[in-house]
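**Q** Task: produce atomic coordinates for the following.
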Amino acid sequence: MIATILWVDDEIESLQSQKLFLENKGYLVHTLTNGFDAIDFVKENTPDVVLLDESMPGITGLETLSKIKEVNRHIPVVMITKNETENVMDEAIGSQISDYLIKPVNPNQVLLSLKKILDNKRLVAEKTTAAYQQQFRNLFIALNSNPDYNEWMEIYKKLTFWELEMKKSDSPEMQEVFQTQKQEANTEFSKYITRNYLSWIKGREDGPVMSHNLIRRKVLPHLDKETPTLLVLIDNLRYDQWKVLQPFFAEILRLVEEDTFYSILPTATQYARNAIFAGLLPVDIEKRHPSLWKSEEDEGSKNAYEEELFRLQLKALRREDIRFSYTKVLHYQDGQRLVDNIHNLLQYPLSIVIYNFVDMLSHARTEMEVLKELAADEVSYRSITASWFEHSPLYQALKKIADRKYHLILATDHGSVRVKTPVKVVGDRQTTTNLRYKHGRNLNYDPKEVLAFKDPREAGLPAPNLNSSYIFAREDSFLCYPNNYNHYANYYRNTFQHGGVSLEEMIVPVVRMSSKPNNP
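**A** Here you go, the predicted model:
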């Protein structure tokens, strides 16, 4: 496809040789002598690049640049100037020029600038595709070498890296190859969890960091008597979502350690988050603190006692000396109160902030057609998460204390997965309605399609009734009843759900950061 160049210069006649040079290189070059005509031109046409002289009579290059950006802010503009003064360059760069050249320019300078702008996307895409092709075999070998839980975390990090990189590639074939490899990884991961999960729950010390030991292993050892710590738990935050939020945090905080841990099953707020704050598996919360555990059949919030559970965990660990605050953000108004109160939180050695937005987004996406359109896949889901955080009260609050000395631990309770494959399950009226896990009596299912625990206590889970069992959807499946099966299969397909067994739900971020000492 021929690229169209608009060259605007009041001395354009002296640049005819350069125009011919570019045309011989395959570009279509339009020339104009003033900014007014250039503005009219871009109103009617969309050139691929504008070459713009900075010093022109009538209307300057900077004024022309501003008007062009008002018409179409996406048109790349190369400023050509005799003036190297800093304020001119600052103003041009602030107006989002793509490049600038100093007069007199030679044809190769102009050609190089055009190639850098026009060919950059293509070259990046080609390089991304080639790099993934080289790494494909390494990932394949890693998946088939019986990885342990640490190696699975590294595999998932690498898959996430390539998933984010793939947006630079314009090769649908290569993206399809990647998605197939990621699906294979989830299949193998589900088998791995099936083989190893119960041994982790039985308390092997060499097991991974999990929900019920996260505080003990990843938070308390890093508390500093001299510096306050914020523990921010964003509900339902996947590792890939953390990666798109990372640049925002990097503006105000220094990364100390980026790690992951394993959410317990079910990968759902009631179970995983209560386990985090209690420092106990759900079966032990029910046993030791029955008044603080609600079954799924009970009315009201299932996570109403996190602060009390955390206080009891500190007591059990003999760390009752730790003064802490607890803040839960469920609504926008709660977020505004967080902004107003953020300085006061730093008076405590430890302040816990629970932020529920991402969890609400995933549930709302299932129920609201608009959000289904906005978050149709992982790319758009990440984009919505980044847009939310950039404008969130949480980000405002953290920027408000950018000049204060503190540590931040960012974590979550579980992730989510985009479901595609319906699996039939039959149960009685007492069976729970979750799409990624169910518990109840007399469940009827294909054992090849789910992970089942017939004795829930073995898996650290309370048994609501005699003969209750739990089943968990694996990979990208979701559980549907035969009644009105086709309707619900189509309604929930391609929605983000949680509660089951997948890399996205179980391997989730826990990140340590600290404030930058030289922040203004």
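**Q** drop to CA atoms for contacts and neighbour counts, all remaining ones
**A** Fine.
**Q** before we move on, which element is the one residue sitting closest to the centre of the chain in?
**A** Centroid check for the chain by Cα atoms, centre = their mean gives Gln241 as the closest residue, at 0.8 Å. Assessed by DSSP states H and E, Gln241 sits inside helix 239-252.
**Q** Mind giving me the packing neighbours of that helix?
**A** Here helix 239-252 touches helix 149-165, helix 378-390, strand 507-515, going by 3 or more Cα pairs under 8 Å, 6 or more residues apart in numbering; DSSP states H and E.
**Q** go with 7 Å
**A** Packing partners of helix 239-252 (3 or more Cα pairs under 7 Å, 6 or more residues apart in numbering; DSSP states H and E): helix 378-390, strand 507-515.
**Q** For the very next helix or strand once past it, buried residues please.
**A** Per DSSP H and E, the first helix or strand lying C-terminal to helix 239-252 is strand 253-262. By 16 or more other Cα atoms under 10 Å, the buried positions in strand 253-262 come out as 253-255, 259-262.
**Q** another one to check against the first:
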Amino acid sequence: MNEIKILWVDDEIDMLKPHILFLEKKNYNVTTCNNGQDALDMFDKESFDIVFLDENMPGLSGLETLSEIKERRSSVPVIMITKSEEEYIMEGAIGSKIADYLIKPVNPNQILLSLKKNLDHSRLVSEKTTLDYQKEFRKIAMDMAMVNSYEEWVEMYKRLIFWELELEGIEDQSMVEILESQKAEANSQFGKFIEKNYEDWFEPKADKPVLSHNLFRELVVPELKKKEPILFVVIDNLRYDQWKAFESVVNIHYKQEKEATYFSILPTATQYARNAIFSGLTPLEMEKKYPQYWKNDVEEGGKNLYEA
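**A** Model prediction:
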């Protein structure tokens, strides 16, 4: 690993000598400064990987120095260290995109943790995720061989999607390839499970998952009975893994109270599955009940013209 260069700015820098020696023993290169203006001059002349910045200094304050640093090189992480616990100072620092905020007195291990969190985060996460998946791999393989119900397949799928998202950004692509092979095996086994059980799910008293044609009745109608406004949004062709990929974006604006899964009918194509959701009918039932609207694949015309 290349030597990490730290710029530490504090008007009481001499009192931090033990912390600096601690970091130097860990092979960090620490440059010190006791005021904001000199720090900016050093920052202009040298390339630093990270900055430790005291908030309360004579002359240029910590927040003013932070603003100048961000104007020069916004990508360099700045960790603010302060005695103050005033909320407005914290908010100002966070608003200026600091990487971390530490309250004095700080101990050397706090400093080290903040360094690792900001400079080694990707590597550490990658290594830990790889190790965790290696431990989970055998258990997933063993559990997959024992799956024998739709509930167990739902849980297996969720586990595989969890690891797919976890491994998405890691450096060791061999782990991604191993997961892909597990997913391929799961797809094969799930296909056999569907072939064996799918027809039985249409029997009146069968133990079955929520399917497209009973989704509205099973999951939406109970919400309507609460007599509260409901917005029912259907996103065409959205799989569970795709939902998990952007779930965090939605959660910024909405609080998730419940999450449920359902199985699409076959074929999963829009004209069958989506029509089944809105009508509450299977394709065969739609054809029998509304022959004037139903179009077979060999016939011209769309099958989704009467959804509204």
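**Q** nearest to Thr64 of the first structure, of the helices and strands packed on helix 239-252 of the first structure?
**A** helix 378-390 (30.8 Å; Cα to Cα).
**Q** Who are the packing partners of the closest one?
**A** Packing contacts for helix 378-390 of the first structure, counted by 3+ Cα pairs under 7 Å, 6+ apart, involve helix 239-252.
**Q** can we see that at 8 Å?
**A** Helix 378-390 of the first structure packs on helix 239-252, helix 369-374, going by 3+ Cα pairs under 8 Å, 6+ apart.
**Q** residues in the second structure aligned with that helix?
**A** Counting by TM-score structural alignment, helix 378-390 of the first structure lines up with no residues of the second structure.
**Q** can you put the helices and strands packed on helix 378-390 of the first structure in CSV and add distance to Asn490 of the first structure?
**A** Formatted as CSV, those follow (distance: least, Cα to Cα, whole Å):
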stretch, distance to Asn490 of the first structure
helix 239-252, 26
helix 369-374, 13
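**Q** give the contact list for the spatially closest residue to Tyr28 of the second structure that is not a sequence neighbour.
**A** Sequence neighbours aside, Ile4 is the residue nearest to Tyr28 of the second structure in space, at 5.3 Å (criterion: Cα to Cα, 6 or more residues apart in numbering). When contacts are counted by Cα atoms under 8 Å, 6 or more residues apart in numbering, Ile4 of the second structure touches 27-29, 48-49.
**Q** Kindly report the same for Met57 of the second structure.
**A** 10-11, 35-36.
**Q** Pretty sure it sits in a strand.
**A** No: using DSSP: H, G, I helix; E, B strand; the rest coil, the secondary structure at Met57 of the second structure is coil, not a strand.
**Q** so how far is Asn35 of the second structure from it?
**A** For Met57 of the second structure, the distance to Asn35 of the second structure (Cα to Cα, to the nearest Å) stands at 7 Å.
**Q** anything in contact with each of those two?
**A** Common neighbours of Met57 of the second structure and Asn35 (Cα under 8 Å, 6+ apart) are 10-11.
**Q** Which among the helices and strands packed on helix 378-390 of the first structure is found nearest to Asp90 of the first structure?
**A** Among these, helix 239-252 sits nearest to Asp90 of the first structure (Cα to Cα), with 21.0 Å.
**Q** average offset between that closest one and the second structure?
**A** Here the mean offset of helix 239-252 of the first structure against the second structure after fitting is 2.9 Å, by mean Cα distance after the TM-score superposition for the first structure.
**Q** That helix vs helix 378-390, what angle?
**A** What separates the directions of helix 239-252 of the first structure and helix 378-390 is an angle of 30 degrees, with axes from the mean of the first three to the mean of the last three Cα atoms, to 10 degrees.
**Q** Which of the helices and strands packed on helix 378-390 of the first structure has the highest mean neighbour count?
**A** Greatest average neighbour count among these goes to helix 239-252 (a mean of 18), per mean count of other Cα atoms under 10 Å.
**Q** can you give me the offset of that helix from its chain's centre?
**A** Counting by Cα atoms, centre = their mean, to the nearest Å, helix 239-252 of the first structure is centred 8 Å from the centre of its parent chain.
**Q** could you give the angle of it to helix 149-165?
**A** Orientation of helix 239-252 of the first structure against helix 149-165 (the same axes, to 10 degrees) gives an angle of 80 degrees.
**Q** and the counterpart of Asp143 of the second structure in the first structure, how many residues sit next to it?
**A** Matched to the first structure by TM-score structural alignment, Asp143 of the second structure sits across from Ala142. Ala142 of the first structure has 16 neighbours, counted by other Cα atoms under 10 Å.
**Q** you'd agree Ala142 of the first structure is up against Ile155?
**A** Yes: the criterion here is Cα atoms under 8 Å, and Ala142 of the first structure meets it with Ile155 at 7.4 Å.
**Q** Overlap in contacts, these two.
**A** Shared contacts of Ala142 of the first structure and Ile155 (Cα under 8 Å, 6+ apart): none.
**Q** where exactly do the helices run in the stretch 201-308 of the second structure?
**A** 212-215, 221-224, 240-251, 270-279, 283-289 (DSSP state H, counting those that start in this stretch).
**Q** go on, the stretch 51-200 of the second structure?
**A** 62-72, 87-95, 108-119, 121-146, 150-166, 173-197.
**Q** would you list the ones you listed in a markdown table and tack on distance to Leu40 of the second structure?
**A** Formatted as a markdown table, these follow (distance: least, Cα to Cα, whole Å):
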| stretch | distance to Leu40 of the second structure |
| --- | --- |
| helix 62-72 | 7 |
| helix 87-95 | 18 |
| helix 108-119 | 21 |
| helix 121-146 | 27 |
| helix 150-166 | 39 |
| helix 173-197 | 41 |
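**Q** Among those, show me which one is buried the most.
**A** helix 62-72 (a mean of 18).
**Q** compared with the first structure, how much does that helix deviate?
**A** Counting by mean Cα distance after the TM-score superposition for the first structure, helix 62-72 of the second structure comes out at 2.4 Å.
**Q** ok, now stretch 122-140 of the second structure?
**A** Relative to the first structure, stretch 122-140 of the second structure is 2.5 Å off (mean Cα distance after the TM-score superposition for the first structure).
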